[in-house]
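Enquirer: Here is my input; please provide its structure:
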Amino acid sequence: MKLLTRIPLLILLFTIPAAAIAGPIDKVAELIKQGNTHELAKLFAATIDVTVLENANVYSKAQAEIILEKFFKENRPQSVKIIHRVNSSAAYNFEVMHVVTDKGKYRVAVTMKEIEKQMVIIELRVEVEKT
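Expert: A predicted model of the protein is given here:
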């Protein structure tokens, strides 16, 4: 009888959306997988250090969005796998992802920092995956 009263609780537990319990690192990975630069740009700091392949510079939020949008239009993401994460500090997160696109494999590193009580991306690097 106890089992019957616990089944609805178990069903509820397993139906909670993963996004509701996912942290900022997981959110970034999901947005990259979708190639959703508009939503990703909402997580950018006012200025962000962006490296895409050989081009590196510090850009405004809007400029960085345009650069990443161009990259993802030319390289449509197919899968993303987080291969390394550092989230032991509430004020600093770092992740490295393996991103497979229709044109090749890339390594994407993202650094996030808490600024004004919000986690924002301060650095994003896209490099060709070295195998």
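Enquirer: going forward, measure contacts and count neighbours with C-alpha atoms only.
Expert: Fine.
Enquirer: Now the helix or strand residue 38 falls within: buried residues?
Expert: Here residue 38, judged by DSSP states H and E, is contained in helix 37-41. Using 16 or more other C-alpha atoms under 10 Å as the test for burial, helix 37-41 gives 37, 40-41.
Enquirer: Looking at the residues you listed, which one is closest to residue 66?
Expert: residue 37 (8.2 Å; C-alpha to C-alpha).
Enquirer: Show me what the helix or strand containing residue 66 is packed up against.
Expert: In this structure, residue 66 sits in helix 61-74 according to DSSP H and E. The contact analysis (3 or more C-alpha pairs under 8 Å, 6 or more residues apart in numbering; DSSP states H and E) places helix 61-74 against helix 37-41, strand 44-52.
Enquirer: Please provide the structure for the following sequence as well, for comparison with the first:
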Amino acid sequence: MTKFKHIVSIILIFCSFISIAANSSQDKKVPNEINVGLATGDAKVLSTYFNQNVELVVLDNDNVYSKAQAQQIVTNFFSKFPPIEKNAFSIIHDSGKENAQYVIGRLKTEKGDFRVYLLLKQNDGKQYIHVLRIEQQ
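Expert: Have a look, this model is predicted:
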């Protein structure tokens, strides 16, 4: 009987680890509005997740900008390079730890594909974009 209890204990511990891993990966999920903003070329939606200052690299713009300036630069980008379809943005890789996450994705536009890098940091329960890079592939 003790062998059976030992096996049950091991199974319970294993299930606990799986549950913890599943919950922590859900915490790291990129907010859907960020995906939608990139996929539809909606800089206004995207900017609701911008930190007060954003490190932005978009074509010739490479600097730290205020939230309003960053929104204008991204708006200009999307006016020149509109996404080709509703699901034009796809995540290739994402990872992170506790309060920080990075995302690498692909954005398909009418004038070519772009690689998108995001650094998100959590503050007061909400994720904010601290770094956004949009580079031609």
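Enquirer: Tell me how the two chains score on TM-score.
Expert: TM-score for the superposed chains, counting by TM-score structural alignment, normalised by the length of structure 1: 0.75, backed by 107 aligned residues with a C-alpha RMSD of 1.7 Å.
Enquirer: What lies in contact with the helix holding residue 66 of structure 1?
Expert: 35, 37-38, 40-41, 44-48, 50, 52, 103 (C-alpha atoms under 8 Å, 6 or more residues apart in numbering).
Enquirer: What is the neighbour count of the residue mapped onto residue 59 of structure 2 from structure 1?
Expert: Aligned counterpart of residue 59 of structure 2 in structure 1: residue 53 (TM-score structural alignment). For residue 53 of structure 1, the neighbour count with other C-alpha atoms under 10 Å is 13.
Enquirer: ok, now which ones touch residue 53 of structure 1?
Expert: Neighbours of residue 53 of structure 1 in contact, by C-alpha under 8 Å, 6+ apart: 125-128.
Enquirer: Just the buried ones from those?
Expert: 125-127.
Enquirer: one step back: going by distance to residue 112 of structure 1, which of the contacts of residue 53 of structure 1 wins?
Expert: residue 125 (12.1 Å).
Enquirer: hang on, that closest one is in a helix, isn't it?
Expert: No. Read with DSSP: H, G, I helix; E, B strand; the rest coil, residue 125 of structure 1 is strand and lies in no helix.
Enquirer: gap between the equivalent of residue 73 of structure 1 over in structure 2 and residue 48 of structure 2?
Expert: For residue 73 of structure 1, the aligned position in structure 2 is residue 79, judged by TM-score structural alignment. Per C-alpha to C-alpha, to the nearest Å, residue 79 of structure 2 is found 19 Å from residue 48 of structure 2.
Enquirer: go on, residue 126 of structure 2?
Expert: 11 Å.
Enquirer: now the contacts of residue 53 of structure 1 in CSV, with distance to residue 87 of structure 1?
Expert: Output for these, formatted as CSV (distance: C-alpha to C-alpha, whole Å):
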residue, distance to residue 87 of structure 1
125, 18
126, 20
127, 22
128, 24
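Enquirer: what about the longest helix in structure 2?
Expert: helix 2-27 (DSSP state H).
Enquirer: What residues of it count as buried?
Expert: So for helix 2-27 of structure 2, nothing qualifies as buried (16+ other C-alpha under 10 Å).
Enquirer: Likewise for stretch 70-84 of structure 2?
Expert: 70-71, 73-75, 77-78, 81-84.
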